[in-house]
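Q: For reference, the sequence and a predicted model appear below.
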Amino acid sequence: MAAIETAKPGISRQAIMTGIVTALVGYGSSVTVVVNGLNAVGATTEQAASSLLAMGVTMGITAIVLSLVHRMPISIAWSTPGAALLATTGPIAGGFAAAEGAFAVAGLLVVVAGLWRPIGRLVGAIPASLANALLGGILLNLCLAPFHALADMPLLAFPVILTWLVVGRFARLYALPATAIVALALLGFDVGGAGSHGLAQAGLWPGLVLTPPTLSWGGLVGIAVPLFVVTMASQNVPGLAVLATFGFRPPPRPIFLLTGLASLATAPVGALTVNLAAVTAALCAGPDADPRPERRAAAAVTAGLCYLLLGLLSAAAAALVATAPPLLIEAVAGLALLGAFGASVSAALKDDGDREAALVTFLLTASSLSFFGIGSAFWGLLGGLAVLGLRRLDFGRIGPGS
């Protein structure tokens, strides 16, 4: 299909409804992952709410601007794999301020990737098998959480897992939002409604909490670099591929620049990086949004408007997640990430020549290994690259006369 460079503006009811569904699914299916990740690196409930508010506004504005300027359905999302990375990294020296510094550096690296093509090519040069193994290792422990929860708190975990299975059988698109709703409903009845108490304490109106970012070695190497890699490899590159599948080929540079700058600017209020949507991008770019490709941009614009409104729910979302049993929230997050985990592991092990290096990356990343305050994601990628380089080294060329 030829690239769609220009398009006539237009709005259809179908595109508007698709945009609403896209925002609800994107937000509902991963907000627990995001809040869980923020809490893991030291965010308070107020700071997590501030982050959700900032990301809702940022996703909304960037999606609207990019879609209107390029007249294409360019969907923007937060970095769900990045949030999963935070959950596996845990607290770092310097607390949440150091995590914010890492978010800012990751956003800056995305800007550099847009301005300086060698950086983008360097990320692109990381073998897909290792990038997928890195993501799989990050997601493994979260994807085990539903089954740990089933053993530790069966009365809460079983209805959640059953909802995911049953709704997914008949309406896969709504399985994850339904699962989150059931989990939150169960929390309302659990032990006198602890979740409701936390919500009442936190209040309903969100606000931005400014925390000056700081830079730390552990944050830069353990969060910023892996966050940049997973954002590019698991969000931006697949997002462009999804758009191309439906004939839309926007220039990557302005997308990287705008999302990177937005992430850099909102890091002091706790916001994680924003990027191209990968999974939900197909909803707005595909024929379900509108049979006429030139009218599908309205779906992404509508989704952007919905993200702006959903940002107003950030205080309630952060409070409910923060007051819930951590294992149950991790279980909901794990169910939300099972699809991404399966796809990443399958892609990581597909190439026989890279399989050993991919397994090293996967296992090292999943091991929670930490040296010098640097988390396992960095060591997993480094270990996989070392194994791959050793395997590909041509010892026949190395000799006394070389």
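A: Done, it's in.
Q: C-alpha only now, for contacts and for neighbours.
A: Fine.
Q: residues touching residue 335, list them.
A: Neighbouring residues of residue 335 by Cα atoms under 8 Å, 6 or more residues apart in numbering: 143, 146, 161, 164, 176.
Q: 6 Å - rerun?
A: By Cα atoms under 6 Å, 6 or more residues apart in numbering, no residues touch residue 335.
Q: what helix or strand does it sit in?
A: Using DSSP states H and E, residue 335 maps to helix 326-348.
Q: Show me what secondary structure element comes after that helix.
A: Sequence-wise, the next helix or strand downstream of helix 326-348 (DSSP H and E) is helix 355-366.
Q: Next SSE downstream of that following helix?
A: Scanning forward in sequence from helix 355-366 by DSSP H and E, the next helix or strand is helix 376-392.
Q: how much distance is there from that next one to the middle of the chain?
A: Here helix 376-392 is found 23 Å from its chain centre; the criterion is Cα atoms, centre = their mean, to the nearest Å.
Q: before we go on, here's another structure to hold up against the first:
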Amino acid sequence: MSVVSKFLADVKQDWSVSAITSGFIAVIVSYAGPLLIVFQAARIAHLSDAELSSWIWAISFSSGLAGMLLSAWFRAPVIAAWSTPGAVLLVSGWAGYSFAESVGAFIFSAVLVVILGYSGLFSAMMERIPRGIIAAMLAGILLKFGVDVFVSLKQMPLVALPMFVVYLLSKRYCPRYAVAATLLSGLASAGLLHELAPVAIRIALVEPVYTAPVFSLKAVVGLGLPLCIVTMVSQNATGIGVLKVDGYDLPPNPLIGVTGIASLLSAPFGSHGVNLAAITAAICTGKEAHAQPEKRYVAGIACGVFYMLLSLFGATVVAVFSAFPAELIAVIAGVALFGSLGSSLSSAMETEKDKESALVTFLITISGISLLGIGAPFWGLIGGMVTHGILTGNIRWLWQKLAPVK
């Protein structure tokens, strides 16, 4: 039996409704939230509809392909996605650069990511951070999603409450289908109450637009370098942490390297960067995807396939997802992340000597502070590491952990 035949046979045996649903929900959450930032950035850059559709195709297809290949390679739910902090950076810093200059900056950023990935520098850094601190950072990121479930109960009770009740009953009687049942109940409730927004949908295949890059020093320094930094520290570091917390201790080098290559190949078509996902990854790495961790890789493959399929229709897909009420998205994302949030909180407090440093990490992360254009999760990691070094009474520990391997 060939390698491909054996792999397909394994997928056929390991697939489950819960894993496929988790992969689909991860895509829904991505399209319903982070993609809206891309639209905002496109307006600031005055991109044409064709360029915007090409951008959506590039980030979606490259994310899906990278995630699918990595999930199949490592037999783990590795989820790739476009850089949300990178899109936020474009919103605030795109003025003054042409689109061609921006593409040149995207390529420069991607090359740096590939170098950091395959050189082992990023891997060496991640291995020096205690697991409790990483878990606390992840818990801080996910907390808002859990809280938003109950905020939605107040804002749209006739949609959110039935969803939550269905989730609890499903967890009791058929836990593998809890998230799928919750999604269906939300769509049914929103439809019956006429809460699904009317949208004009025109189904059309996307036509990728190639943009020849222009490399300018001001764009490389002002856009490319910051884009690489925020992608590595805000997304890839967190993505590795998500996998570790759920028991997937994968080598970071090929994970970062493959996403960097995906970014490099898709940049001329508008992609600002592909990285390891964090929030959407947690949907697929948790027990809601499958009770058996070794079978959750199917969720990663499903997520990748859905990304690639939906990428073909670009803005059409966004129009469909924009019809969903925000509360429906909040509830389905929140309940899908309950398991990961719980396990992260548990892991953060598991080791006695790491408790206070993990708490500092958690509090800084949920504070939402942003310094030097870098978000709270990174500063949570730094705060936790400094706290750990001080409380252990050996500040040299901190330098030993952060210093490059000789």
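A: Cool, got the structure. Just so it is clear, the model here is predicted, and its values are computed rather than measured.
Q: Could I get the TM-score for this pair?
A: Once the chains are laid over each other, their TM-score by TM-score structural alignment, normalised by the length of the first structure reads 0.70; 369 aligned residues with a Cα RMSD of 4.8 Å.
Q: still on that earlier bit, buried ones in the helix holding residue 335 of the first structure?
A: In terms of neighbour count (16 or more other Cα atoms under 10 Å), helix 326-348 of the first structure has its buried residues at 327-338, 340-341, 344-345, 347-348.
Q: Which residue in the second structure aligns with residue 347 of the first structure?
A: In the second structure, the residue matched to residue 347 of the first structure (TM-score structural alignment) is residue 347.
Q: Quick one: residues contacting that match.
A: Residue 347 of the second structure makes contact with residue 132, according to Cα under 6 Å, 6+ apart.
Q: And it, how far from residue 276 of the second structure?
A: When distance is defined by Cα to Cα, to the nearest Å, residue 347 of the second structure is 21 Å away from residue 276 of the second structure.
Q: Same check on residue 149 of the second structure?
A: Residue 149 of the second structure is 25 Å from residue 276 of the second structure, where distance means Cα to Cα.
Q: neighbour-wise, which of the two wins?
A: residue 276 (31 against 23; other Cα atoms under 10 Å).
Q: if I read this right, the more buried one contacts residue 236, doesn't it?
A: Yes: Residue 276 of the second structure is in contact with residue 236 according to Cα atoms under 6 Å; the separation is 5.1 Å.
Q: all strands of the stretch 151-300 of the first structure, in order?
A: Assigned strands in the stretch 151-300 of the first structure, in chain order: 274-276 (criterion: DSSP state E, counting those that start in this stretch).
Q: Tell me where it has helices.
A: Along the stretch 151-300 of the first structure, counting by DSSP state H, counting those that start in this stretch, helices occupy 154-170, 175-189, 194-202, 217-219, 225-231, 237-245, 252-266, 281-285, 297-310.
Q: Work out which residue lies at the spatial centre of the first structure.
A: residue 80 (1.6 Å; Cα atoms, centre = their mean).
Q: check the fit of the helix holding residue 335 of the first structure onto the second structure and give the mean distance.
A: With mean Cα distance after the TM-score superposition for the first structure, helix 326-348 of the first structure departs from the second structure by a mean of 1.7 Å once superposed.
Q: tell me how far the helix or strand encompassing residue 61 of the second structure is from the chain's mean position?
A: When elements are assigned from DSSP H and E, residue 61 of the second structure belongs to helix 49-74. The chain centre lies 13 Å from the centre of helix 49-74 of the second structure; the measure is Cα atoms, centre = their mean.
Q: likewise stretch 154-174 of the second structure?
A: A distance of 25 Å separates the centroid of the chain from that of stretch 154-174 of the second structure, by Cα atoms, centre = their mean.
Q: What are the contacting residues of that stretch?
A: Against stretch 154-174 of the second structure from outside (Cα under 6 Å, 6+ apart): 153, 178, 182, 185-186, 189-190.
Q: just stretch 361-372 of the first structure next, same as before
A: With contacts defined as Cα under 6 Å, 6+ apart, stretch 361-372 of the first structure is touched by 133-134, 137-138, 376-377, 380-381, 384.
Q: Just list the residues touching the residue nearest to residue 307 of the second structure when sequence neighbours are not counted, thanks.
A: Counting by Cα to Cα, 6 or more residues apart in numbering, residue 64 is the residue found nearest to residue 307 of the second structure once chain neighbours are left out, at 4.9 Å. Residue 64 of the second structure sits next to 304, 307-308 when contact means Cα under 6 Å, 6+ apart.
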